[in-house]
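**Q** The sequence and its predicted three-dimensional model are supplied below.
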Amino acid sequence: MIELRTPAEIEQMRPAGRFVAEVLATLRDETKVGTNLLQIDERAHAMIHKAGAQSCYIDYAPSFGSGPFGKVICTSVNDAVLHGMPRDYVLRDGDLVSLDLAVAVDGWVADSAVSFVVGTPRAQDLALIDTTERALDAAIGAATVGNRIGDISAAIAAVAHGDGYSINTDFGGHGVGRIMHGDPHIPNDGRPGRGYPLRDGLVIAIEPWFLATTDELITDPDDGWTLRSADGSRGAHSEHTVAITADGPIVLTDRSFLGVA
C-alpha cells in the first residue's frame, strides 16, 4: 500500500534522515586501508545504540535473503554492490566500498547509501561512482508533483546509458516511512510518463546502482545475502531518502550540512 505523509510527518522524519547522514559521513571518513568490515558494523552499531535509534537490518529477513541479516549496515566491496554482509575482511588499497544504512528514529525510517574508494583510486571506479551520483541527482530532479515513477526511472537510465552502463531492474528504490521497504517500487530504468503519479507527501528512497560491465547479479553462497556482479566487475551504489512535496523534493538524508557530498 502506498502511503502519503502530512507536512508534520515529513518534519518528524527529518531526525532520522539527519542521523543516517551523520553516520554515513562519519563512517566514510573513518574507513581507510586496513579497516575491517566488522569494525564498520561495530562502529555503526555503537552510534545507533548511543542515539537510541533502531537498526532496520539486524532482524530483516526477506525472501531474497538467507535468514535475519544480523548486522546493522551493508558493506559491499568491489564486485559486491548490494546487501553486502559485513565479514572479516581488511580493506586494501584501491578497494571500492559501498555503505548502505537504514535506521529508524522515533519510529520513522531513513535509508541512504554512499560509495567511495579507500587508498589509491582507479579512474574507472571514480567514473562509476560519479555516474551513480549524477543519476541520483537527475532522479531527485524528476521527483516532483505531477510527474510519475517512470520519470524518475527514466532520469536514472538516461545517465547510466549515456555513460555506457547497463541496468538491472531487480532491485531499486522504494517507499519509506514506518518501515524500510514499502510501496512503490522504483526501478532504475523505465519510461517517462508511466507508472504511479507522484503526489505531495510521497516519501521514497531513490537508489541508482550499476555494475561496470554487466547487469547480472549472483548471490554470495557463503552468506546468502551479498549480491555480486556475475562477471566479477565492480559496482557502485548511491541512495537518498526523498520527500516529494508541492514545493519540490526534500532530500531528508542530505549530507551537505556536514560539509560533505
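**A** Arrived safely, thanks for sending.
**Q** contacts and neighbour counts: CA atoms only from here.
**A** Will do.
**Q** all helices of the chain, in order?
**A** Along the chain, the stretches classed as helices by DSSP state H are 7-30, 37-51, 123-142, 149-162.
**Q** tell me which residues of the longest one are tucked away?
**A** Residues 10, 13-25, 27-28 are the ones in helix 7-30 that count as buried (16 or more other CA atoms under 10 Å).
**Q** swap in the second one?
**A** Of the residues in helix 37-51, those scored as buried under the neighbour-count criterion (16+ other CA under 10 Å) are 37, 38, 39, 40, 41, 42, 43, 44, 45, 47, 48.
**Q** Report the angle between it and helix 7-30.
**A** Relative orientation of helix 37-51 versus helix 7-30 (axes from the mean of the first three to the mean of the last three CA atoms, to 10 degrees): 140 degrees.
**Q** And the last one, by the same measure?
**A** Going by the same axes, to 10 degrees, helix 149-162 is angled at 20 degrees with respect to helix 7-30.
**Q** helices or strands up against helix 149-162?
**A** Judged by 3 or more CA pairs under 8 Å, 6 or more residues apart in numbering; DSSP states H and E, the packing partners of helix 149-162 are helix 123-142, strand 182-186.
**Q** for the third one, same thing?
**A** On a contact count with 3+ CA pairs under 8 Å, 6+ apart, helix 123-142 meets strand 108-117, helix 149-162, strand 203-206, strand 209-211, strand 235-237.
**Q** now that helix and strand 108-117, what's the angle there?
**A** If you take the same axes, to 10 degrees, helix 123-142 sits at 150 degrees to strand 108-117.
**Q** Only the buried residues of helix 123-142, if you could.
**A** Quick answer for helix 123-142 (16+ other CA under 10 Å): 125, 128-140, 142.
**Q** Of the residues you listed, which is the nearest to residue 157?
**A** Comparing the buried residues of helix 123-142 against residue 157 with CA to CA places residue 135 closest, at 7.5 Å.
**Q** separation between that closest one and residue 39?
**A** The gap separating residue 135 from residue 39 is 30 Å, by CA to CA, to the nearest Å.
**Q** ok, and here's another one to check against it:
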Amino acid sequence: MYATTQNDITRQVVRVAQLLLAYGAESDLVEEITQRLGHALGLESVEISISSNSLVLTSLSVGRCITTTRRIREHGINMTVICELQRICLLTEKGIYGLSEVRKRVGRIQPRTYPAKFVVPMIGLSCASFCHLFGGDLAACLITFLASAVGMFVRLSIAKRHFNLLLNFSITAFVTTLVAQTGYQFDLTDTPKLPMAASVLMLVPGFPMINAISDMVKGHLNVGISRWGHATLLTVASVIGITIAMQVGGLF
C-alpha cells in the first residue's frame, strides 16, 4: 500500500472514530467499528487509545506505522449519526464502498433532530404520564405537562445559543420547578409534590450514565469515570436549579 493511500485511510478511519465519540457511542463500539473499517479498507492493523477528550489512532500497513491524534468535542447524543457510521462500515466490509465513497458518505452525515414544536409537547406528555403513574390527580398532571413543556422550551432555546450545558440544566431546572410550584402556591391539586418531582425527570442524564457504566465494565475506566463525572455534574446542576426555585417559592 502506498504511503499516501495509508495516510488517506488513516485520516478517514480516525474521522469516523471522532464522530462516534462526539455523538455518544460507547468506547467498545468505537474500537470495533474503527478496526473493522480499517481492515475493510486495506490496513493490516488499527490500534486506538481513547481518553476523556481525545483519541490516538495508529495504523499499520506493509511495516509502516502512522499515528494521529484528534480532539473530541461533544455534540450531544445522536443515534442517527452512530447508526449511519455503522452502516457505512458494514457496506465497506461487503465491498460496496471504497475509500472515496466512504469519504463522501461520511462528509454528508448531518445530525438530524426532531422539530421543537413536536419535542416540547411530547416531553410534557411523557412527564405528565409519569405524574399519573405516581398517583397524581388530573390537575397535577396538567401542571406537570405545562412545567415540563416550558422547561423543555427553555432548554432548547439555551442550547440553540450554545451556552454551557451545566448552566443550561441549572436554568431549565429552575424554570421548570418554578412553574411546577403553582400547585402549592394556588392550591390547585391535592398532590402538589408530584408535579415538582415528575416535571424535572427530563433532566435525568440516563444515557450518559449507562454509557459510563458500560465503559467501566468493559475496561475503559478513564472514559467511563469521565462520563460518570460529567453525568454527575449535570445532576448537581439540576439540583442547584431546583433548590434555588424552591427557595424563591418559599417552600423551605
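**A** Perfect, I can see it now. Every value quoted in this text rests on a predicted model; they were computed, and no experiment measured them.
**Q** Post the TM-score for the overlay when you can.
**A** Here the superposed chains carry a TM-score of 0.28, computed using TM-score structural alignment, normalised by the length of the second structure; 87 aligned residues with a CA RMSD of 3.8 Å.
**Q** got a markdown table for the helices and strands packed on helix 123-142 of the first structure, with distance to residue 55 of the first structure too?
**A** A markdown table is the format used below for these (distance: least, CA to CA, whole Å):
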| stretch | distance to residue 55 of the first structure |
| --- | --- |
| strand 108-117 | 9 |
| helix 149-162 | 28 |
| strand 203-206 | 16 |
| strand 209-211 | 22 |
| strand 235-237 | 20 |
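**Q** Same list (the helices of the first structure) but as a markdown table, adding distance to residue 209 of the first structure.
**A** Listed next are the helices of the first structure as a markdown table, based on distance: least, CA to CA, whole Å:
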| stretch | distance to residue 209 of the first structure |
| --- | --- |
| helix 7-30 | 17 |
| helix 37-51 | 20 |
| helix 123-142 | 6 |
| helix 149-162 | 9 |
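**Q** Out of the ones you listed, which is closest to residue 235 of the first structure?
**A** Nearest to residue 235 of the first structure, of all the helices of the first structure, is helix 123-142, at 7.4 Å by CA to CA.
**Q** The helix or strand where residue 122 of the second structure lies packs against which elements?
**A** Secondary structure from DSSP states H and E places residue 122 of the second structure in helix 116-133. Helix 116-133 of the second structure is packed against helix 138-160, helix 193-198, with contacts defined by 3+ CA pairs under 8 Å, 6+ apart.
**Q** buried set for the first one?
**A** Spelled out, that is helix 138-160 of the second structure. By neighbour count on 16+ other CA under 10 Å, the buried set for helix 138-160 of the second structure is 139-156, 158.
**Q** And for stretch 151-164 of the first structure?
**A** Within stretch 151-164 of the first structure, the residues scored as buried using 16+ other CA under 10 Å are 151, 152, 153, 154, 155, 156, 157, 158, 159, 160.
**Q** Now do residue 12 of the second structure against residue 102 of the second structure, distance only.
**A** Residue 12 of the second structure is 8 Å from residue 102 of the second structure, where distance means CA to CA.
**Q** export the helices and strands packed on helix 149-162 of the first structure to TSV and tack on distance to residue 203 of the first structure?
**A** Formatted as TSV, these follow (distance: least, CA to CA, whole Å):
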stretch	distance to residue 203 of the first structure
helix 123-142	12
strand 182-186	10
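**Q** Out of these, flag the one nearest residue 55 of the first structure.
**A** Closest approach to residue 55 of the first structure among these (CA to CA): strand 182-186, 16.3 Å.
**Q** Next, the angle helix 149-162 makes with that closest one.
**A** Computed by the same axes, to 10 degrees, the angle separating strand 182-186 of the first structure from helix 149-162 equals 40 degrees.
**Q** Give me the helices and strands touching strand 182-186 of the first structure, please.
**A** Against strand 182-186 of the first structure (3+ CA pairs under 8 Å, 6+ apart) you get helix 149-162, strand 173-175.
**Q** Give me the neighbour count for residue 117 of the second structure.
**A** Counted by other CA atoms under 10 Å, the residues lying close to residue 117 of the second structure total 9.
**Q** err, residue 71 of the second structure, not the other one
**A** Residue 71 of the second structure has 13 neighbouring residues, counting by other CA under 10 Å.
**Q** Please report how far it lies from residue 16 of the second structure.
**A** 13 Å.
**Q** just checking, what packs against the helix or strand harbouring residue 106 of the second structure?
**A** Per DSSP H and E: residue 106 of the second structure is located in helix 99-108. Applying 3+ CA pairs under 8 Å, 6+ apart, we find helix 99-108 of the second structure packed against helix 3-22, helix 79-93.
**Q** How many residues are close by residue 246 of the second structure?
**A** 17.
**Q** What segments of the stretch 151-252 of the second structure are helices?
**A** Applying DSSP state H, counting those that start in this stretch to the stretch 151-252 of the second structure gives helices spanning 165-180, 182-185, 193-198, 206-217, 221-248.
**Q** In CSV, list those helices along with distance to residue 46 of the second structure.
**A** Below are the helices of the stretch 151-252 of the second structure laid out as CSV (distance: least, CA to CA, whole Å):
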stretch, distance to residue 46 of the second structure
helix 165-180, 34
helix 182-185, 57
helix 193-198, 46
helix 206-217, 20
helix 221-248, 19
